[in-house]
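Asker: need a 3D model of the sequence below.
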Amino acid sequence: MTDPKKYILAIESSCDDTSAAVLCNAKVLSNVVATQEIHKQYGGVVPELASRAHQQNIVPVVHQALAKANIDKKELSAIAFTRGPGLMGSLLVGTSFAKSLALGLDIPLIEVNHMEAHILAHFIEEESMSQPQFPFLAMTISGGHTQIVKVSDPFTMEVLGETLDDAVGEAFDKSAKLMGLPYPGGPLVDKYAKLGNPFAYDFPKPKVEELNFSFSGLKTSILYFLQKQTKVNPDFIAQNINDICASVQHTILEILMEKLELAVEQTGITQVAIGGGVAANSGIRSRLKEAEETKGWKTYIPKFEFCTDNAAMIGIVGYLKYKRGDFTQQNVAAKARYAIGS
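Answerer: Predicted coordinates for the structure are as follows:
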């Protein structure tokens, strides 16, 4: 027997993308994202500018999501929103809007943890995506987070390891900035890496205990390497951009894969899923597919549109919480720091 149709409006505003989606149960009817271009000139996200842009974007984005889904707001069953973690100013815009609309429509309000949503994005009903079996290991890799999480069921998650300093996405972007590449630099590093030799230059991998990560030392070593080389040859970066990007990416992927292999070894779980913006990286995708063949893992990679910050992933958590009656009160407040499982 199929579940009765429930329409969830989801809102995501944790960083610099304003997104709204409409889901009918676990199926995405619309997933609209407004990207803020203004941050490119600053080489990174400016929180105050991000929150102002959310205020400008949220009404038209929600309107467009409803129109694309061909759903009237009166047909909505609930509103799901990102409570955290993220930039406080940005979260406040989405939280306030969601609370007001839910109150006006007299429908349930559902809070969602942004990082749990990246993991549960795998349960969106999509022909091109298969769903992991519980328990599975999830590696969430983004601009603000790097974690390995044991997922026993949709509402039971345990963080096994996380970054002690910078996130992997930040390592990509800041390495790109050192090479003079524009923000966001991660996708450009991936692009140039495809054309280069990953073994051209050797960068040190940090020694970090257990399943935790560290990327600050790697960034420093890349900085010193580039300073040394450009002192000898001012055109070194331009002449060797492909090999530099390939070597940087290779080192970062080695760090991620070594920790993931250790997690599989320690837990005995061979179901592995990835999520977060860096999950769009072609290198990590090919390394995971390679692990399926060489290590016997079963790996799960979401569609590109569900990797970066988007409201569809908020909506799937909203639907799962709706089914169990897990609703939020109107006095809920945004949380810049919001740990998985809290």
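Asker: only C-alpha atoms for contact and neighbour calcs from this point on.
Answerer: Will do.
Asker: how many neighbours does the residue nearest to N113 when sequence neighbours are not counted have?
Answerer: Leaving out its chain neighbours, the residue that sits closest to N113 by C-alpha to C-alpha, 6 or more residues apart in numbering is G84, at 5.6 Å. Neighbour count for G84, taken as other C-alpha atoms under 10 Å: 27.
Asker: which residues of the stretch 1-150 of the chain fall in strands?
Answerer: Along the stretch 1-150 of the chain, the stretches classed as strands by DSSP state E, counting those that start in this stretch are 7-12, 17-24, 27-35, 78-84, 109-113, 136-141, 146-153.
Asker: for those, give me TSV that also has distance to V168.
Answerer: Output for those, formatted as TSV (distance: least, C-alpha to C-alpha, whole Å):
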stretch	distance to V168
strand 7-12	21
strand 17-24	19
strand 27-35	21
strand 78-84	19
strand 109-113	20
strand 136-141	6
strand 146-153	6
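Asker: pick the most deeply packed of the ones you listed.
Answerer: Most buried of these, by mean neighbour count (mean count of other C-alpha atoms under 10 Å): strand 7-12, with a mean of 31.
Asker: circling back to that earlier point, please report the distance of the residue nearest to N113 from E116.
Answerer: 10 Å (C-alpha to C-alpha, to the nearest Å).
Asker: go on, G94?
Answerer: G94 is 17 Å from E116, by C-alpha to C-alpha.
Asker: who's in contact with the nearest residue to Q41 once chain neighbours are set aside?
Answerer: Once flanking residues are discounted, Q41 sits nearest to Y183: 7.9 Å by C-alpha to C-alpha, 6+ apart. Neighbour list for Y183: H39, K40, Q41, G43, G44, D173, A176, K177 [criterion: C-alpha atoms under 8 Å, 6 or more residues apart in numbering].
Asker: repeat that for E258.
Answerer: Applying C-alpha under 8 Å, 6+ apart, no residues qualify as near E258.
Asker: need the residues that contact stretch 22-31.
Answerer: 3, 5-10, 19-21, 65-66, 68-69, 123-126, 310-312, 315-316, 319.
Asker: pull out the buried residues from these.
Answerer: 6-10, 19-21, 65-66, 69, 123-125, 310-312, 315-316, 319 (16 or more other C-alpha atoms under 10 Å).
Asker: hmm, M129 is touching T299, no?
Answerer: No: using C-alpha atoms under 8 Å, M129 makes no contact with T299, being 11.1 Å away.
Asker: got the buried residues for the longest helix along the chain?
Answerer: Secondary structure of the chain read by DSSP state H shows that its longest helix is helix 236-267. By neighbour count on 16+ other C-alpha under 10 Å, the buried set for helix 236-267 is 236-237, 241-253, 255-256, 259-260, 263-264.
Asker: let's compare: structure for the following, please.
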Amino acid sequence: MRTYLGLDTSAYTTSVALVDEELNILSDERVLLKVDNNERGLRQSEALFYHIKNLPFLFEKIEPILSGHQVQALGASAAPRNVAGSYMPVFLAGLSSARSISTFSQLPLYEISHQEGHIMAGLIGNYSLLDKPGFLAVHFSGGTSELLVVKKAGGQNLLNIEAVAAGFDLHAGQLVDRVGVAMGLPFPAGAALEEMARRYKGEHPLNLPSYVLEEGFSFSGVETRCQQLLKEGVPREALAFAVLRVIANTLEKIIVIHANKTGIKDVLLVGGVMANGIIRERLVKRLEHPAVGINTHFADSHLSSDNAVGAAALAAYLHQQK
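Answerer: So this is what the prediction gives:
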């Protein structure tokens, strides 16, 4: 069977994946980088060191699957986004490994952006979006908060991606993690914050105002207000629910603004923040209301967070188009 290998070494996850010619996932292996309690992240040098340690372990895990399969090409994340000047040292771990494998085995290597990998992973199961003239895409994570217009491209690129709105300051994932850590939750705090928010049973949720303009949005004021409310003794469950609700409200507003501006009525939502069930539920309810009429498409929950499946799938697609 012909297979395609993907590598992604992001800020907090080491990932290796294999897909077949039809983009079926054969292996999806990841290691979440360890962050000490009460810390809000890792330095790039620390993360790079962990990736170098983790990659041989992940290759050992996929080795049994490689037996009897013929790898045709590799895909590796080389930068956060496919724009000039986009760079993070952590991606060198996966990219260097992929380049070494490519040189030694004489296999083609497709260097992609982390963002393209997220979108490609989200397109698995949502392939109908590629038949449309274009679609909106949300990429919300700890390092990116952007609304994009995505169109199918030709040549060496599958996707033409244009950012039309972005966070002015704090990213959505940073808001979740900073408030979560302040509550004593582990980093990254997304899953634990959602679990806490699910326990909120109040009838009148806290209202954290969202700040949204056509060109972007802000979460720094929300974080400041959350820290104040924690000091005032607001129940943690209520605050957790309010944080997720304000992220959903912010997304709803910016999506509607650009859906009306562009006439595009389909939106794909990817990135670690979009794995959150409370945010998903509110967006589906609000955006798919007949009065709004926007079609929401989500990556599978396990493909919302950082992974190498998108890199492998994009390599498979591009290689088969040659």
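Asker: ok so, going back, what do we get in the second structure for the residue nearest to N113 of the first structure?
Answerer: Using TM-score structural alignment as the criterion, G84 of the first structure maps onto A79 of the second structure.
Asker: do the same with V272 of the first structure
Answerer: In the second structure, V272 of the first structure lands on V267 (TM-score structural alignment).
Asker: who touches the residue minimising distance to the centre of the first structure in this structure?
Answerer: Centroid-nearest residue in the first structure: G276, 2.2 Å away (criterion: C-alpha atoms, centre = their mean). Going by C-alpha under 8 Å, 6+ apart, G276 of the first structure touches H118, T140, I141, S142, C307, T308, D309.
Asker: 6 Å instead, please
Answerer: H118, T140, I141, S142, C307, T308 (C-alpha atoms under 6 Å, 6 or more residues apart in numbering).
Asker: and what of L318 of the second structure?
Answerer: No contacts exist for L318 of the second structure under C-alpha under 6 Å, 6+ apart.
Asker: so where do the strands sit in the stretch 201-322 of the second structure?
Answerer: Counting by DSSP E, counting those that start in this stretch, the strands of the stretch 201-322 of the second structure are 211-213, 216-218, 266-270, 295-298.
Asker: mean neighbour count, those: which tops it?
Answerer: With neighbours taken as mean count of other C-alpha under 10 Å, these reach their highest mean count in strand 266-270, at a mean of 24.
Asker: what angle sits between that one and strand 135-140?
Answerer: Inter-element angle recorded for strand 266-270 of the second structure and strand 135-140: 20 degrees (by axes from the mean of the first three to the mean of the last three C-alpha atoms, to 10 degrees).
Asker: and strand 266-270 of the second structure, what does it pack onto?
Answerer: Other helices and strands packing on strand 266-270 of the second structure, by 3 or more C-alpha pairs under 6 Å, 6 or more residues apart in numbering; DSSP states H and E, are strand 135-140, strand 295-298.
Asker: where's the residue lying farthest from the centre of the second structure relative to L239 of the second structure, distance?
Answerer: Ranked by distance from the centre of the second structure (C-alpha atoms, centre = their mean), the top residue is E232, with 33.1 Å. According to C-alpha to C-alpha, E232 of the second structure stands 11 Å off from L239 of the second structure.
Asker: repeat for V71 of the second structure
Answerer: From V71 of the second structure to L239 of the second structure the distance is 48 Å (C-alpha to C-alpha).
Asker: ok, back up a step: identify the contacts common to M129 and T299 of the first structure.
Answerer: Shared contacts of M129 of the first structure and T299, defined by C-alpha under 6 Å, 6+ apart, are absent.
Asker: in a markdown table, list the helices and strands packed on strand 266-270 of the second structure along with distance to G75 of the second structure.
Answerer: Below are those laid out as a markdown table (distance: least, C-alpha to C-alpha, whole Å):
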| stretch | distance to G75 of the second structure |
| --- | --- |
| strand 135-140 | 20 |
| strand 295-298 | 23 |
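Asker: can you say which of the ones you listed is nearest to A275 of the second structure?
Answerer: strand 295-298 (8.6 Å; C-alpha to C-alpha).
Asker: which other helices and strands contact that closest one?
Answerer: Using 3+ C-alpha pairs under 6 Å, 6+ apart: strand 295-298 of the second structure touches strand 266-270.
Asker: quick check: angle from the strand it packs on to strand 145-152?
Answerer: Using the same axes, to 10 degrees: strand 266-270 of the second structure against strand 145-152 is 120 degrees.
Asker: mean deviation of strand 266-270 of the second structure from the first structure?
Answerer: Superposed on the first structure, strand 266-270 of the second structure shows a mean distance of 0.8 Å to its aligned residues (mean C-alpha distance after the TM-score superposition for the first structure).
Asker: what sits up against that strand?
Answerer: F135, L136, A137, V138, H139, I294, N295, T296, H297, F298, A299, S304.
Asker: please enumerate the helices of the stretch 101-250 of the first structure.
Answerer: 114-120, 168-178, 186-193, 216-232, 236-267 (DSSP state H, counting those that start in this stretch).
Asker: before we move on, the earlier item: and the contacts of Y183 of the first structure, which two are furthest apart?
Answerer: So, these by C-alpha to C-alpha: farthest apart are H39 and A176, at 15.4 Å.
Asker: so G94 and E116 of the first structure - more neighbours on which side?
Answerer: For G94 of the first structure versus E116, the count of surrounding residues by other C-alpha under 10 Å is larger for G94: 27 against 23.
Asker: just checking, that one touches S13?
Answerer: Yes: with contact defined as C-alpha atoms under 6 Å, G94 of the first structure reaches S13; the gap is 5.5 Å.
Asker: residues touching the match of G84 of the first structure, list them.
Answerer: So A79 of the second structure contacts S86, Y87, S113 (C-alpha under 6 Å, 6+ apart).
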